[in-house]
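Q: Let me see the structure of the following:
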Amino acid sequence: MRAHTFLHETLESAVAEQGLQWPDKAKIEPPRDKGHGDLASNAAMVLAKQAGMPPRDLAAKLADRIKQSGPMIAGAEVAGPGFINVSFSNEFWQQTVAEVLDQGKSYGSGRWGEGTKVQVEYVSANPTGPLHIGHGRGAAVGDSLTRILRAAGYEAETEYYLNDAGRQMNLLGRSIWARYKQACDREADLPEDGYKGAYILELAHELVQEQGDALLFRSEEEAVAACRKWGVDRILGGIKADLETFRVEHQVWFSEQSLVQSGAVSATLRELQDAGLAYEQDGALWFASTRFGDDKDRVLRKSDGELTYFASDIAYHADKYARGFDLCIDVWGADHHGYVPRMRAAVQALGRRADAFQVVLIQLVNLLRKGEQMTMSTRSGQFATLAEVISEVGTDAARFIFLSRKSDSSLDMDLDLLKEQSMDNPVYYVQYAHARICSMQAKAEERGVRAEQKSAQILSRLDTEEDLDLIKSLERFPDTVSGAARTLSPHHISFYLLDLAGMLHKYYNRHPVLNCGDEQLAQARLLLMRSVAQVVRNGLYLLGVSAPEAM
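A: Got it, this is the predicted structure:
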């Protein structure tokens, strides 16, 4: 971050001195071969035509200007057709250690998204059953993404859309009602397309314990409504408890039923009709989504008068934007990928840019035991619910593994591996890096080794290749956070932490810290270790994973 900013500002000034405008296509990035320097730029090649000179000639002028920018630059060379390869001095990199320690838990945070109000909606599972591991992966992604957005300066709010209206809720009520009657020794058939899980039977028996057979003496409509409310209340309570255990935050729980009852859905449909974006055909109301790139128009209200889920979703997103959000991010299961174009069309119909709506897709999770894929079921002994997985491997391991791959890629979750205290277990591998440094710090305190002075003289002792590689990795952390925020990709943080942990373990085995035989060198290396621990802590926080001091 410091290196990129420093070089960008220096290059931009050098370009201006040549009477040129900084080009949008100019890039500053690490070269593929670190032997070619710390950062490289194509600015001279992009500007050659504007400057009216060969790219290498312009690159030479810019490189000379960079060399004159101060002691922070160790070298600037022209390579290939006109690349500028820049190397920073050891002193420049060593100051990163002081920066990390001075900023502490705020290191990595920035103001890139300042002034942008974002809403992240995730999980939003129908309250018709317990959360499964697919919901768990979506919960981890949504919660971590929110932490990252906030670290990047965005004003981010979290929300759970409660689908508590419509056919599925009625099926839940009828399913519990059938089981309730059976529990009261009455004959009853489960609805053909109803819910048949063991949890429905448990809910019915709990209802009998609470109210006895009182519902048998009420009308069918009243009894089903009572069963529905009973089921929703208890299932939702279980969902909230699971999410709390999983360290997942939802600031707002938004009811679909409230939209319908308030008339918001009807009002939104009228607005679309008034704007000429919805029309009647064959007794149904259609949304003209093809005007916004969808492959066909979509039904909003069926010919029998029943509203579609899409109608409620449009009204819901209209409500989001009315609350002042600049960007709405929805975390959906990958099976909803076909729903994205029509929802984006609806957002544009609401008067928003297409990019004011983003969707993060969550692919399936395969559970493995002893290398074999497990059948996904909620029956006893089969791990399918989020609560069961948390109980088996813990919140830290579950969250980290859910965030260890790109969210729209399928994920194999090896339960046996995640319980191992070994370097093969990715979450253990990262957490152990932190615990290792904490143990080292404790030993330093016992021996009276102090590392409080972050002077250039002490930090100058960090001059080995492994020292500088670790420091350069620390310096990349803010860029990693901003990149994860821009691309809505929490897995960038887990990738970074695995890489940093690997470098730390390699360093630990190669360079003694407290037993190096040189007090000043020991202090310098202890400062480096403390800065690594700080960045590991900061990164794990963004993933919602703890940073234990002992393992």
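
Q: switch to C-alpha atoms for all contacts and neighbour counts from now on
A: OK.

Q: what residue is smack in the middle of this structure?
A: By CA atoms, centre = their mean, the chain has its centre lying nearest to residue 145, at 2.8 Å.

Q: Contacts only, for that one.
A: Contact partners of residue 145, counting by CA atoms under 8 Å, 6 or more residues apart in numbering, are 485, 488-490, 542.

Q: Surely residue 111 touches residue 153?
A: Yes: if you go by CA atoms under 8 Å, residue 111 and residue 153 touch, sitting 4.3 Å apart.

Q: Give me the secondary structure label for residue 517.
A: Under DSSP: H, G, I helix; E, B strand; the rest coil, residue 517 falls in the coil class.

Q: count of neighbours near it?
A: 10 (other CA atoms under 10 Å).

Q: Now do the contacts for it.
A: By CA under 8 Å, 6+ apart, residue 517 lies in contact with nothing.

Q: what are the ranges of the helices in the stretch 401-550 of the chain?
A: Ranges of helices in the stretch 401-550 of the chain, per DSSP state H, counting those that start in this stretch, are 415-419, 426-447, 456-459, 465-487, 491-510, 519-543.

Q: can you tell me which of the contacts of residue 145 lies nearest to residue 343?
A: Checking these against residue 343 by CA to CA gives residue 488 as the nearest, at 18.5 Å.

Q: Which element, helix or strand, includes the closest residue to the closest one other than its chain neighbours?
A: Spatial nearest neighbour of residue 488, chain neighbours left out: residue 145 (6.5 Å); criterion: CA to CA, 6 or more residues apart in numbering. Using DSSP states H and E, the element containing residue 145 is helix 133-151.

Q: Helix 491-510 and that helix, what's the angle between them?
A: 80 degrees (axes from the mean of the first three to the mean of the last three CA atoms, to 10 degrees).

Q: now the angle between helix 519-543 and helix 133-151, please.
A: Using the same axes, to 10 degrees: helix 133-151 against helix 519-543 is 120 degrees.

Q: Sequence B follows; please return its structure for comparison with A:
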Amino acid sequence: MTPEELSAAVQSVLTDAVEAGELNLPEGSVPQEVRVERPKNRDHGDWATAVALQLAKPAGANPRQLAQVLAARIENIDGVSAVDIAGPGFINITLDAAAAGQLAKNIVDAGETFGHTQALAGRTVNLEFVSANPTGPLHIGHTRWAALGDAIARLLRASGAEVTSEYYINDAGNQMNVFANSVMARIHGEDVPEGGYPGEYTKDLAAEVLAARPEVKDMPREEALPIVRELAYQSQLAQIKQTLADFGVHFDVYFSETTLHNEGKIESAIDTLREQGHIEDRDGAIWLRTTDFGDDKDRVLIKADGEPTYFAADAAYYLTKRERGFEEKIYLLGADHHGYVARLKAIAACAGDDPQKNIEILIGQLMSVRGAKVSKRAGNIIELADLINWLGTDALRYTLARFPADSPIDVDPELLQSKTNDNPVFYVQYAHARACNAARNAAAFGVARTREDGQPAFDASLLTHPTEEELLAHLGRFPSTVASAAELREPHRVARYLEALASAYHAWYAKCRMSPSTHQDGTVDEVTDLHRTRLWLNDATAQVLRNGLSLLGVSAPEKM
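A: Just a heads-up that it's a prediction; the model follows:
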């Protein structure tokens, strides 16, 4: 029995007690979900709920009296062996071994879908992250959001949401002209212009442009510039996509800012915002009154010279997301983008959306890596590609996922490269590899999850060792951990859960054998259903470790 199943059963008991007149609660006060938690002291049972304390005030009754009514009914839930009331009204619940142990078989049967829920079913989400300018390689500043954004997308999907991951390509504006002129200078063997992109990568791009269109070197520069700009842009974008793929990140949509200008999206957005009543024509320019919704100042959409601002593109882009059917828009922005929060929420409000519901903006803090070297090729930045080659995708992604987004990170490369239990990603991956190796060893002794007749050999009532009870309790928390991590956009909850699960597995592995013993005379004990059932538990743990690592975009090696 999982915590979710127990929670649902207790909620059903509560509803039945109200309908039977045993509890007098105002209409609408019965909670949709009853929370059950592991008690700190295992002597108090497997699970505990404070629902009687929560309902005492609306019921106008003593919480212990409410607890007594509920306890009498909870005792009749299948799989519950004991119920007692503690303190002012806490209800402690103990499951029988069979009910607790059945979870192991359920996990193996569910396979890679275990932990998936429908908690966010029906929600349509656009998740935008990274969105680096296509004027140079991805660098350390983009690394954290690449890892976290992809993990959040995986978590949302595992919780039933329909998610589109999106990369906004800033391929319009003056920076693209600066980029093109930098590559053009390299084509002619010149230093880049002042304020240009000085990295060696512009020389590589120049070589690629010349290989594709050698005639640009002899063309008038004004005539050649659009060609150079497009070819260099496409090459740099392809490199960005390849680096992301190497990092295990794949986007559903790459959205070009240029399309907003070329397809009339900015004009259309202004018309929509005007209809909503928040446009003001002032001093020859077109303004959006974002101060109506908490921004520190109104924002110019179209300057007096007729040129749209970056903010106009931001507004049009937001509206395209709404037009494409995304009820929820999530933006993942870097630490230097705090000023964007109020203005983006103001855009949503001016467009007629609810800024508390339809748009969410997450700001991430900076990360640093001790000893990381600035890329000679890219200039004065640390490239993501170099970090991948140095530390590896798994170590980077896991480390970035195990801390809240709003906390700065200083990555210790020596720790990440160590093969010790002090290295969290090694610790978790090793638990998975150990479980796989244990299964292989068990198979060598003839231990299988089925008997010779092909029927499952599983007796949940045999899983009574304290380390088995602890391991099963951890396994049961996985679905709720995934659901809360998705709802709160906090992948670190999954990482920390996996570390606790790995610890429980290692403790169980040290105490409980699932292979028969071999004696000094060479004889081997008979394979029993205890061995077979423990193999189910072993394989269930491996499955949950594998599922959790997958949600973080980290591999689960079978050998280490």
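
Q: TM-score for the pair, please.
A: Laid over one another, the chains give 0.92 as their TM-score (TM-score structural alignment, normalised by the length of structure 1), with 540 aligned residues with a CA RMSD of 2.4 Å.

Q: picking up where we left off before, please name whichever of the helices of the stretch 401-550 of structure 1 is nearest to residue 119 of structure 1.
A: Going by CA to CA, the one of these nearest residue 119 of structure 1 is helix 465-487, 13.3 Å.

Q: list the helices and strands that closest one packs on?
A: Secondary-structure packing of helix 465-487 of structure 1 (3 or more CA pairs under 8 Å, 6 or more residues apart in numbering; DSSP states H and E): helix 90-103, helix 133-151, helix 491-510, helix 519-543.

Q: could I get these as JSON lines with distance to residue 464 of structure 1?
A: Output for these, formatted as JSON lines (distance: least, CA to CA, whole Å):
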{"stretch": "helix 90-103", "distance to residue 464 of structure 1": "10"}
{"stretch": "helix 133-151", "distance to residue 464 of structure 1": "32"}
{"stretch": "helix 491-510", "distance to residue 464 of structure 1": "10"}
{"stretch": "helix 519-543", "distance to residue 464 of structure 1": "11"}
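
Q: looking at these, which is buried most?
A: helix 133-151 (a mean of 26; mean count of other CA atoms under 10 Å).

Q: which position in structure 2 aligns with residue 450 of structure 1?
A: Counting by TM-score structural alignment, residue 450 of structure 1 corresponds to residue 448 in structure 2.

Q: Find the nearest non-adjacent residue to residue 37 of structure 1, please.
A: Using CA to CA, 6+ apart and skipping the chain neighbours, the partner closest in space to residue 37 of structure 1 is residue 87 (4.7 Å).

Q: Buried residues, stretch 345-355 of structure 2. List them.
A: Within stretch 345-355 of structure 2, the residues scored as buried using 16 or more other CA atoms under 10 Å are 345-351, 353, 355.

Q: again, but for stretch 231-249 of structure 2
A: In stretch 231-249 of structure 2, counting by 16+ other CA under 10 Å, buried: 231-233, 236-237, 239-241, 243-244, 246-249.

Q: Among the residues you listed, which lie within helices?
A: 231-233, 236-237, 239-241, 243-244, 246 (DSSP state H).

Q: out of residue 111 and residue 153 of structure 1, which sits in the busier spot?
A: Shown here are residue 111 of structure 1 and residue 153; by other CA under 10 Å, residue 153 has more neighbours (19 against 13).

Q: Find the helix or strand that the more buried one is a member of.
A: Per DSSP H and E, there is no helix or strand for residue 153 of structure 1.

Q: Show me what it aligns to in structure 2.
A: Using TM-score structural alignment as the criterion, residue 153 of structure 1 maps onto residue 160 of structure 2.

Q: Roughly how far does its match sit from residue 558 of structure 2?
A: Distance, residue 160 of structure 2 to residue 558 of structure 2, by CA to CA, to the nearest Å: 29 Å.

Q: and if you look at residue 40 of structure 2?
A: For residue 40 of structure 2, the distance to residue 558 of structure 2 equals 33 Å [CA to CA].

Q: who's more crowded, the two?
A: Comparing residue 40 of structure 2 with residue 558 by other CA under 10 Å, the one with more neighbours is residue 558, at 16 against 11.

Q: dump the residue contacts of that one.
A: 432-434, 436-437.

Q: Looking at the residues you listed, spot the one nearest residue 145 of structure 2.
A: For the contacts of residue 558 of structure 2, the residue nearest residue 145 of structure 2 by CA to CA is residue 432; the value is 26.5 Å.

Q: With adjacent residues omitted, what lies nearest to the equivalent of the closest one over in structure 1?
A: Aligning on TM-score structural alignment places residue 432 of structure 2 opposite residue 434 in structure 1. In space, and not counting its chain neighbours, residue 434 of structure 1 is closest to residue 533: 5.3 Å by CA to CA, 6+ apart.

Q: Next, find the distance separating whichever residue in structure 2 pairs up with that neighbour from residue 107 of structure 2.
A: Matched to structure 2 by TM-score structural alignment, residue 533 of structure 1 sits across from residue 542. Distance of residue 542 of structure 2 to residue 107 of structure 2, given as CA to CA: 10 Å.

Q: what's the answer for residue 229 of structure 2, then?
A: Residue 229 of structure 2 is 53 Å from residue 107 of structure 2, by CA to CA.

Q: Of the helices of the stretch 401-550 of structure 1, which is nearest residue 118 of structure 1?
A: helix 465-487 (11.5 Å).

Q: Give me the mean deviation of that closest one from structure 2.
A: By mean CA distance after the TM-score superposition for structure 1, the fitted helix 465-487 of structure 1 averages 0.8 Å away from its aligned residues in structure 2.
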